[in-house]
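J.: After the sequence you'll find the predicted model.
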Amino acid sequence: MPRRPAARFRPVLAALLCAGITAFPACAPADPPACALIFSTNDTHGRLLPAEQSWSEGRPVGGSAALAAYVARERSATPECPLFVVSGGDIMQGTPISNFTDGRSTIEAMNGIGYDAAAIGNHEFDWGVDVLVERIADADFAMLGANIYLKGTDRHPDWVRPWTIVERDGVRVGFVGATTRSTPVVARPSLVADFDFRSISDALDRYIPEVRAAGVDFVVAVMHEGAFCEIGLPEDAADACRGPALEALAAATAPFDYAVTGHTHSRLETEIRGVPVIQSYSNTMAYGLGRIDRSAEGVVGAQRLGVRQAWADEIAPDPDVERLVASYSAEIAAIVDRVIVDLPEALSAPRDGDFPLGRIVADAQRHASGADVALMNNGGIRRSLPAGPVTFEDLFELQPFNNMLVRHTMTGAQLLRTLEHSARGGDVDLHASGIVVRYDPGAPLGERVLEVTFDDGSPLRPEGRYVVTANDFIAGGGGGYTTFAEAEVIDPLEVADLEALVAYLEAQPQPLPIPRAPRWIAVPSGP
């Protein structure tokens, strides 16, 4: 059997074989070595100013001017590799400095930082498509949604770009972007009713070949879809990290070189088929950094350089971005700095369950609407509150969506089905005011609520009639809450959730009494 040529003779043989026949594929000139740095954020939610966090021990974290400075630092640290800046989406909604301008201030700050691309997040739709289209026009970077289609068609809306290519220092990187398929549930349904949010893996398989055919060195998948890693497990352990973003990437057959995710506000550092996947918490608290290389032999490999904390006191802020943010901040200072309430202790906001901060919000909505019951979704409670003086800005960031309150006259049976839907995941995702619910998280779906008692001690009667207040997100079907639409009377109020909360807190004794008694009481069955 002939032996393969020794490695030291292969270049000589290749040169002899390819002399004068460069049209033969194996003899075509190889692409030169190349590299790219990928600087990523996700879920910045209009966080243009640095802020202290509950874990930061009084130190300021994040903000646009600090991020711009970190971009410059990382770029100068590796000058041989051009740096590209990308976001995993949900960029604008969440703070007064951004919301009061319908996100214009955020887009200007991102332009100043030098973003190249961003996935469209579900909260990009919060102010309606017309505003989103305006912000897309304002952006110096591409906002991408390869899986967003006009409902029932195979066409994208005119304002959606599935991919973009950015060239810097001779290196061309293609970005293919996508949006969480849960958008019709986690966004206000009426705002996205004209669109389908289809398979992310199908979108990647459709457009990555198109991007490669356009001529790129590397392809980056960027999506507003997320995952979580189990704390304490090594990230390369089987099933250490799970979630729909990883499922979509694993299902895609078209090869990509790096992936940036978002939506779950988590730290994610893992791999899919050896390709790095990253997510960097939220609210500009951190950024992700990775590197993609192509060798002289044409082999492409990538590595995560880590999720890095964006301490605002460790770096001199970018002066241009700092001036921009300061000008917007000055315009709203008189409104946002006003103290509303004094808290005797810090109040946390877990992702699920029944907790004091959520009870306070639900109490405020019942007080504002005069209802028998108020129900507040956990997803609308966006931050914790510190002990001591709490400002309007703090409360705005707690409830930034300007959801309006809606009163419903419902039967007891309809209210019961609504509560069952809250308990569908084992834990609950609604806060209640006016009732106490006992439930079995392990019982079959639809049979978990055991008992509902009103504040006056009376039980819920299926045939009874009750006035139930909810915000217009869940009242409109958000979160899968369809029973509100079945109410006998639906009465939209001219009261926003934040307005109700501010009025309620200002009317309470100071410091604020904390409602500690649980309103959802788990009663597990079995041994």
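T.: Structure's in. What do you need?
J.: Please count neighbours and contacts with C-alpha atoms only from this point.
T.: Will do.
J.: so which strand or helix has residue 36?
T.: Element membership for residue 36 (DSSP states H and E) is strand 34-41.
J.: Identify each buried residue in that strand, please.
T.: 34, 35, 36, 37, 38, 39, 40, 41 (16 or more other C-alpha atoms under 10 Å).
J.: and the residue nearest to residue 215 when sequence neighbours are not counted, how many neighbours does it have?
T.: Closest residue to residue 215 apart from its sequence neighbours, by C-alpha to C-alpha, 6 or more residues apart in numbering: residue 172 at 7.6 Å. Counted with other C-alpha atoms under 10 Å, residues neighbouring residue 172 total 19.
J.: Next one for the comparison:
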Amino acid sequence: MAKLSTSMLLLLCLFVLSVSATPIQTVDDDDAVGENSTSTFFNLTVLHINDIHCRFEEANKFGGACTAQESADGKCFGGYARLVHQSRHIRQQNPNTIFLSAGDFFQGTIWYTIHKWKAVSRFGNLLNLTAMSLGNHEFDDGVDGLLPFVEAANHPVIAANIDTSGEPRLHGKIPKSKVIEVDGRKIGIIGYLTPETSHISSPDGVQIFDEIRGVREEAERLKMEGVNILIAVGHAGYHKDVQIAEQVPDIDLVVGGHTNTFLWNGPAPSTEEPTGSYPTLVKQPSGRNVPVVQAFAFGKYLGNLMVTFNDDGEVIATAGLPILMDKTVPRDPHVVQELAPYREEVESLAEKEVGKTLVFLNGSRSSCRFGECNLGSFIADAYVNLFTKFAGPGQWSKVGIALLNSGAIRSSIDERVRNGSITYGNILSVAPFPNTVDVVKINGETLKKVLEFSVQDYDPSALDPLGGFLQVSGIQVVYDASRPKGDRVVELLARCNNCRIPVYLPVEPKEMYDVAMSSYLAGGGDGYKLLKGNIIEHTLTGMLDADTIINYMGKMSPIVAGLDRRISFVNGNDKSFCDKIGEGIGSETSGSMGVTVTPTVLATIASTITRNVDPQGSPAYSATSTVPQPSVAAITAADAM
């Protein structure tokens, strides 16, 4: 078998060491240069990003807004200022550098809600990208939102598997590929986009067909034109990236996005767990190995791959690792200055009203982590509502049920503050994590196991209850926590979505269910590894749960959300109603509004509850209500006042 010549190997090592200390990975020994060969190497540095989702400024380790304290402590990552600095620095060191984006600049933070494509274009152009593929979120505001971005971009926006004939405004605006020349070598960059975009975004008249077909046809065309280095960059997910690498014979490298996949070699530098090696080498039927890369998301990492080609355009070696954009990476001062006026508008939006409530929206730990709470139910309902616009034939919604881990609910909303006005700031206090609302397909057996896990460690006397207890929409579940773990679901009904009149039907083990939930839960968060391991199909929307809640609040205002026995316990083995009275918000600050409520509790409880009512409207007032047994998830005294 042919070997790399000593001189060529030395040159390759010098190339790699000039940028990274990672070892050389030989890709194709059969294509390597022999000892007496006169062939020359062509070295190319490929910088890449994907799924930035409007993290214009640095974010915390989870992709959420970085607080002043976190920034001061050096616990924040990414931001355009760091990306601009680091990409410029690498380009100065290595002129043979290209910079690619695999899509989804749009959507994901309040910055996009306010500034839309204008901010994305302004700061995206500062990166001086070589090319960018479309992402599904680039269509979130339809062609009206995409067209001005494409026209303002200083780089090509590409996709080989779309048909714009139904959208004349985009005619000629989005090419299939871009051919560039680097150090005398022609490089073809081919874009692709997931067809799921038609179901999870708003592409209007744009038709999206199979990615592999689109990339293959364009690769064949470019090869015929003498372009022998071909790179696919696209937004369809790691699994599809691997398929393209395997099934498109002419492709030399695949740069992907959409699934926020973290690839790494060795111990991970932060909180992300690697899905595979960087790069992932995919063997084609011919024996060629094709590297596949992604760079997680949110600009936390800058993908950094060094690729060596022979004269025939074949990859013979790779090296590199993503660069963690932490405090050690300087921020470009010009970009920091440019961000300031945009930030001012973002900060002012925190006080903008997004809805009104006539009732207390209870998000307290003492309620939501022990049973049904009305804020948890409302958020889960918002998840289902998001997918009504994607309903297929015979459906009223793409999904009829939703699950929400109670740990995602971080505060309550008090209807007595600001006369029930709900602000952006309130919502970000309730849902501060950068979770998106996803859809997973699971069978009924898995759904039941997931709900069993919800009460696996249920302890009514716990002082620090776990956040894995699930709030639900479209589910009616009865638990008996006195039974053995794994056998506590006494009854389980799910709402149909393929029906003209939504009804609750017994969950069947082999039946398939589409379930809306947060990306955190779908990824196995709060210990739900059994869920992650049994997902049959996972659809990413990229829609933030905070935005989903805001949209639903606008639709439902004024809000009157109550308790409707979605979650029940038998044998009195849940935390009793008596125990819950006075907890909830007894010493809790409601949201970010700075109001502490300390209610006076005047109640006695048996099978009935009597509350004393003050006709002047003080916290203790008189009325009588009956609580049926078995008990259901209860509200606090303050919740009811």
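T.: Right, received. Where do you want to start? Remember, it's a predicted structure, so these values are computed and weren't measured experimentally.
J.: quick one: TM-score?
T.: After superposition, the two chains reach a TM-score of 0.61 (TM-score structural alignment, normalised by the length of the first structure), with 401 aligned residues with a C-alpha RMSD of 5.4 Å.
J.: Closest one to residue 400 of the first structure out of the buried residues of strand 34-41 of the first structure, please.
T.: residue 41 (20.5 Å; C-alpha to C-alpha).
J.: That closest one contacts residue 286, doesn't it?
T.: Yes - using C-alpha atoms under 8 Å, residue 41 of the first structure is in contact with residue 286, at 7.2 Å.
J.: Pull up the overlap in contacts between these two.
T.: When contacts are counted by C-alpha atoms under 8 Å, 6 or more residues apart in numbering, residue 41 of the first structure and residue 286 are jointly contacted by residue 280.
J.: Give me the distance between residue 416 of the first structure and residue 454 of the first structure.
T.: As for residue 416 of the first structure, its distance to residue 454 of the first structure is 13 Å (criterion: C-alpha to C-alpha, to the nearest Å).
J.: let me fix that: residue 369 of the first structure
T.: Taken as C-alpha to C-alpha, the span from residue 369 of the first structure to residue 454 of the first structure is 17 Å.
J.: picking that back up, what range does the strand holding residue 36 of the first structure cover in the second structure?
T.: Counting by TM-score structural alignment, strand 34-41 of the first structure pairs with residues 42-49 of the second structure.
J.: still on that earlier bit, tell me which element the residue nearest to residue 215 of the first structure falls in.
T.: strand 171-179.
J.: tell me the average deviation of that strand from the second structure after fitting.
T.: Its aligned residues in the second structure lie a mean 1.7 Å from strand 171-179 of the first structure after superposition (mean C-alpha distance after the TM-score superposition for the first structure).
J.: From the contact counts, what lies against that strand?
T.: Helices and strands touching strand 171-179 of the first structure, by 3 or more C-alpha pairs under 8 Å, 6 or more residues apart in numbering; DSSP states H and E, are strand 34-41, strand 117-119, strand 142-144, strand 163-168, helix 200-213, strand 218-224.
J.: Pick the most buried one from those.
T.: Most buried of those, by mean neighbour count (mean count of other C-alpha atoms under 10 Å): strand 117-119, with a mean of 31.
J.: Which part of the second structure matches it?
T.: Strand 117-119 of the first structure maps onto residues 131-133 of the second structure, going by TM-score structural alignment.
J.: Which two among the buried residues of strand 34-41 of the first structure are spaced furthest apart?
T.: 34 and 41 (23.5 Å).
J.: which residues touch residue 141 of the second structure?
T.: Contacts of residue 141 of the second structure (C-alpha under 8 Å, 6+ apart): residue 202.
J.: which SS state does the aligned partner of residue 94 of the first structure in the second structure fall under?
T.: Pairing criterion TM-score structural alignment: the partner of residue 94 of the first structure within the second structure is identified as residue 108. Under DSSP: H, G, I helix; E, B strand; the rest coil, residue 108 of the second structure falls in the coil class.
J.: What is the burial count for residue 108 of the second structure?
T.: Quick note: residue 108 of the second structure (other C-alpha under 10 Å) scores 27 neighbours.
J.: Need the nearest residue in space to it, chain neighbours excluded.
T.: Nearest to residue 108 of the second structure is residue 53, by C-alpha to C-alpha, 6+ apart, at 4.8 Å.
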